[in-house]
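Enquirer: Sharing a sequence plus its predicted fold:
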Amino acid sequence: MRGMKSRLLTRREMDDLITKPDLPSLIADLENTPYREYIIGAKGRLDGILCIEAALRDNFTNTFRKVQDFVRQEEAERYIVIFLHRWDVQNIKTILRGKNIHVTSEEIASCLVPAGEMDEATLNELLKQPDVRAVVDLLATWKIPYARPLTRAYPEFLKTKDLAVLECALDRYYYDDALASVNSPGYNNQIIQDILRLEVDVINIKTVLRMVRDRVDPEEARRYLIGGGRVFDERKLGSMLCLSSIEDVVKTLANTPYRFLADLPESSIRSQKISIIEKELERFLIRKGVGAFRLEPLSVASVIGYFWAKYNEVTNIRVISRCKTADVSPDILKEELVYV
């Protein structure tokens, strides 16, 4: 794992990518990195940002398949399976979102990352379905576990027309299942539990921020919370939902690991711009994940640290490529990246 980590791009290499004036020069520069073979493969069939997206997607998928192959039958495989399931959930959400707003299958497909247990052929069949209901029905026909929470939540989705109902059901199922798989004593299980519970906290804080901003009734808002967090139980989250402003929520976090949010500009908090707060929460989560490298090197911590570092690298390159199409200045672009 540490050998693979050494092949990740350095901060200097990432900054070099930022200075490229356009997409062709960015693609040319990526050919001088470990992404070379994937860029060359994608160039044969795609141009511009689609070429970069396809190369990153293929590299990301193959990297995790490689890791899975050399840790089979070891305890670390449990975390890899949990991590890969995350992409199954993300891909299902992406397909549901696309079908809900009637986006073309081609557009949806460009946003998928077939790194989970659902391979490209499975995802393509889901893409062929005409609407949200058909996607859920096909998952149920295939007896894919994610169909259960979606089927249970579907009647409520029909009433509310709010896709968040289905997405929350998926998240709740994923984290309940993941935490249950590592609930026995042991150093490795504890490390995995800690990062999962941290993720649940971050998701719940984001939910609270949106609900308070939109003045959703606290009782109604509770339905969108997920259990299993490290810092916030149902009672604490419920009291936060009753607050009157984003500013009050941030103040409530002063005595928690999320006190860093109080350092954000007051103007952005007062203006209810939760996207800025969400960005900081993402940075916090990524740094905590990558920070696992500092734990016991012969434990699952190395796998966790590498996965988060790789995820962050791919995310940063995607941000750079998209900003190049929008002619964003290098200084502003740097602010959008997470350096670890």
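Expert: Perfect, I can see it now.
Enquirer: Only C-alpha atoms from now on, for both contacts and neighbour counts.
Expert: Will do.
Enquirer: which other residues reach stretch 266-275?
Expert: Residues outside stretch 266-275 that contact it (Cα atoms under 8 Å, 6 or more residues apart in numbering): Leu209, Arg210, Arg213, Ile246, Glu247, Ile276, Ile277.
Enquirer: Looking at the residues you listed, which is nearest Lys20?
Expert: The shortest gap between Lys20 and any of the contacts of stretch 266-275 belongs to Ile276, at 26.1 Å (Cα to Cα).
Enquirer: What residues does the closest one make contact with?
Expert: Ile276 makes contacts with Ser268, as judged by Cα under 8 Å, 6+ apart.
Enquirer: same question, the one 5 residues further on
Expert: In this structure, Leu281 makes contact with Val202, judged by Cα under 8 Å, 6+ apart.
Enquirer: What subset of the contacts of stretch 266-275 is buried?
Expert: Burial by neighbour count, judged by 16 or more other Cα atoms under 10 Å, picks out Leu209, Arg210, Arg213, Ile246, Glu247, Ile277 from those.
Enquirer: this is the comparison structure:
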Amino acid sequence: MSMSIPGLNGGGSNAPNAAARCKARRGKLLDRTQLRQMIQQSPEQLASTVADKGYRNEIDMYSTRFSGSDLLEMALTHRLSRELNEVLGFCKGELLKQVGVYANRFSYFNTKVVLRAVENNVSAEELSHDILPEENEWNTNWLDIVKNSSSLNEVAIALGNKPWGRAISSLDTNATLANYEDALDKHYYKESIAALKGQNTANSLLRRYLHMEIDHNNIMKFFEGKRQGLSSDLIESLFLPEGKLITTGMLKNLSSMDENGIIEVLRKNSRFDISEFEKAVDESNKIESLDPIMMFLNKRTFHVLEKMSYLSPISALPVVHYLALMRQEVRDIRMIVRGLSVGLDKNLIDAHIGA
């Protein structure tokens, strides 16, 4: 998925208009009740429901080349791309810059997709039948890079004029795919936080949101590393700097703690619901899965973002909130489609949808 961000420095901000338009779009998103109803449907009913919920044009576009769950997944991904570009298209001036900070993450993600394809000898044609369908005009440049690159370094060179390309341009020839992906993550947050200068409310709240994402990333990396038995040094290398719950200076010590240690660190912050987090950790240990922790953090992310959008209703926050909710809707429908197609328990699917 990719997007263009024209005219970053041109014109004044149009936050009132953009916020109102995104509020109207947000009202059309599926709620949890509607999603739960979809879980109970047959594959044929599900396809009809998805079409009726605003995805019909995309389903029609891909229907000649895909069918079943593959068709729905292609349609969902395309719709998210279109929505991102349409929203960026009606944002102007400083608002466009602020929303672009959030939207850029999709280009960083696509860079990872391209790097993985080149590393694993996946052709552009194969990729065009999967995660980057050629019907999506925003995928053209990404597919061309896969077609013309035979190494990770060549991908970095091809993207050299983009921020996500500069993130990996200085890596040496011996760098691994993991090194490239780590560099992309760190660069995205460093550049994004730096772009949100000034003390106006929207910039301050967006910086806080990014710091929260860093904290949540580091919490997940901690538990992943510990459950996999990784060394403290390796766990430390997985962390992102610039968190607030867990500051950069605390990361080295954190990597050598056990699970009780991180709980005690987080307990010191009054904004973090430690009692619910402890329940998630206990459930995670009980079922031997990190899903409860991931779901707790995901819900916390949306709770904080929703609160921020209400604190600053005529700003970039309602726009970012809408894009995040749209992204979550696509993830939820994809989870339902995939889950039903492989026969997953419906209660399990239900537990994994909704923010």
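Expert: Thanks, I have it. Note that the coordinates shown come from a computational prediction; the quantities given were computed from them, not determined experimentally.
Enquirer: returning to what we had before: for the buried ones among the contacts of stretch 266-275 of the first structure, which one is nearest Lys161 of the first structure?
Expert: Of those, the one sitting nearest to Lys161 of the first structure (Cα to Cα) turns out to be Arg210, at 17.6 Å.
Enquirer: which bit of the second structure covers whichever helix in the first structure runs longest?
Expert: When the first structure is parsed with DSSP state H, its longest helix is helix 187-213. Aligning helix 187-213 of the first structure against the second structure (TM-score structural alignment) gives residues 201-227.
Enquirer: Buried ones in the matching stretch, by neighbour count?
Expert: Within stretch 201-227 of the second structure, the residues that qualify as buried are 202-203, 205-223, 225-226, counting by 16+ other Cα under 10 Å.
Enquirer: Over to stretch 28-44 of the second structure?
Expert: Across stretch 28-44 of the second structure, burial judged by 16+ other Cα under 10 Å covers Leu30, Leu35, Arg36, Met38, Ile39, Pro43.
Enquirer: Among those, which one sits closest to Trp142 of the second structure?
Expert: Of these, the one sitting nearest to Trp142 of the second structure (Cα to Cα) turns out to be Leu30, at 30.4 Å.
Enquirer: what's the span of stretch 218-229 of the first structure, first residue to last?
Expert: Length of stretch 218-229 of the first structure, first residue to last, Cα to Cα, to the nearest Å: 19 Å.
Enquirer: Which positions in it come out as buried?
Expert: By 16+ other Cα under 10 Å, the buried positions in stretch 218-229 of the first structure come out as Pro218, Ala221, Arg222, Tyr224, Leu225, Ile226, Gly228, Gly229.
Enquirer: The second structure: which residue goes with the third one?
Expert: Counting by TM-score structural alignment, Arg222 of the first structure corresponds to Glu236 in the second structure.
Enquirer: how about the nearest residue to that match, chain neighbours excluded?
Expert: Using Cα to Cα, 6 or more residues apart in numbering and skipping residues adjacent in sequence, the residue nearest Glu236 of the second structure is Ser255, 5.4 Å away.
Enquirer: That neighbour: how many residues sit nearby?
Expert: Using other Cα atoms under 10 Å, Ser255 of the second structure has 26 neighbouring residues.
Enquirer: Map it across to the first structure for me.
Expert: By TM-score structural alignment, Ser255 of the second structure lines up with Leu241 in the first structure.
Enquirer: The nearest residue to Arg207 of the second structure once chain neighbours are set aside and His211 of the second structure: what is the separation?
Expert: Nearest non-adjacent residue to Arg207 of the second structure, counting by Cα to Cα, 6+ apart: Ile193, 5.8 Å away. Between Ile193 of the second structure and His211 of the second structure the computed distance is 8 Å (Cα to Cα).
Enquirer: mind checking the SS state of Leu95 of the second structure?
Expert: helix (DSSP: H, G, I helix; E, B strand; the rest coil).
Enquirer: swap in Arg334 of the second structure?
Expert: Assigned with three-state DSSP, Arg334 of the second structure falls in the helix class.
Enquirer: Tell me how far Ala324 of the second structure lies from Lys286 of the second structure.
Expert: Per Cα to Cα, Ala324 of the second structure is found 31 Å from Lys286 of the second structure.
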